[in-house]
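> okay, predicted coordinates and the sequence, questions at the end:
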Amino acid sequence: MSAVAAASCGSEGAGEARTEKKPLKPCCACPETKKARDACIIEKGEENCGHLIEAHKECMRALGFKI
């Protein structure tokens, strides 16, 4: 599953795995980065998870969401 997440977050090769520019709902986009971000925030607090928050934002932007 991590290979799919990497492909959907990268700018190259994403067209093969996903024919749409973005999912219908933002809640379903980038599940791997979202899961890691949420777990970190719960365990360590938002102030200690900036790198994961930014990684999720970048993944969302790569899929066409304006964040």
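On my side now, so go ahead. Numbering: from 1, shown residues only.
> from now on I want contacts and neighbour counts done on CA atoms only, so please keep to that.
OK.
> for the residue nearest in space to the middle of the chain, give me its contacts.
The chain has Cys30 as the residue nearest its centroid, 3.2 Å off, counting by C-alpha atoms, centre = their mean. Applying C-alpha atoms under 8 Å, 6 or more residues apart in numbering, we find Cys30 in contact with 5, 8-9, 56, 59-60.
> 10 Å instead?
4-6, 8-9, 23, 55-60, 62-63 (C-alpha atoms under 10 Å, 6 or more residues apart in numbering).
> repeat that for Ile67.
Taking C-alpha under 10 Å, 6+ apart as the test, what Ile67 contacts is 57-58, 60-61.
> now distance to Asp38 and secondary structure too, for these, in TSV please.
Below are the contacts of Ile67 laid out as TSV (distance: C-alpha to C-alpha, whole Å; DSSP: H, G, I helix; E, B strand; the rest coil):
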residue	distance to Asp38	secondary structure
Lys57	13	helix
Glu58	15	helix
Met60	15	helix
Arg61	18	helix
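> this is the comparison structure:
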Amino acid sequence: MSTLSAATCDTTPALETSDTVETPKPCSECPETKKAMDACIIEKGEESCTDLIEAHKECMRALGFKI
């Protein structure tokens, strides 16, 4: 199982692309969960923030990203 860290921004979206639809960029999606997760990781360390990391992963999955 992979973990999502504050520096992870290279996830490829699972969305199909077309000429008229913009593909979302993983670093700009789910800003609320990302901000909370990043702050927690910086202050407490990744092992203390598993609930926030999982919440961010769930948000990203809901947008079609494979995480």
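Structure's in. What do you need? No experiment lies behind these values; they were computed from the predicted model shown.
> tm score of chain vs chain?
Scored against TM-score structural alignment, normalised by the length of the first structure, the superposed chains reach a TM-score of 0.65; 47 aligned residues with a C-alpha RMSD of 1.7 Å.
> now rank the contacts of Ile67 of the first structure by neighbours and give me the top one.
Neighbour counts for the contacts of Ile67 of the first structure, by other C-alpha atoms under 10 Å, peak at Met60, which reaches 21 neighbours.
> quick check: that residue touching Glu32?
No. Taking contacts as C-alpha atoms under 10 Å, Met60 of the first structure lies outside contact range of Glu32: 11.4 Å.
> overlap in contacts, the two.
Contacts common to Met60 of the first structure and Glu32, judged by C-alpha under 10 Å, 6+ apart, are Cys9.
> going along the chain, name the helices of the first structure.
Using DSSP state H, the helices of the first structure run over residues 2-9, 14-17, 31-44, 50-62.
> could you single out the most deeply buried of the ones you listed?
helix 50-62 (a mean of 18; mean count of other C-alpha atoms under 10 Å).
> quick one: Ala39 of the first structure and Gly45 touch, right?
Yes. Between Ala39 of the first structure and Gly45 there is a contact under C-alpha under 10 Å: 9.4 Å.
> map Gly50 of the first structure onto the second structure.
Alignment note: Gly50 of the first structure maps to Thr50 in the second structure; criterion TM-score structural alignment.
> kindly provide the distance from that match to Lys34 of the second structure.
Distance, Thr50 of the second structure to Lys34 of the second structure, by C-alpha to C-alpha, to the nearest Å: 13 Å.
> list residues touching both of the two?
40, 56.
> residue contacts, Ile42 of the first structure?
Cys49.
> returning to what we had before: pipe the contacts of Cys30 of the first structure into CSV and attach distance to Ala17 of the first structure per row.
Shown next, in CSV, are these (distance: C-alpha to C-alpha, whole Å):
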residue, distance to Ala17 of the first structure
Val4, 8
Ala5, 10
Ala6, 11
Ser8, 7
Cys9, 11
Pro23, 12
Ala55, 20
His56, 19
Lys57, 20
Glu58, 18
Cys59, 15
Met60, 16
Ala62, 14
Leu63, 12
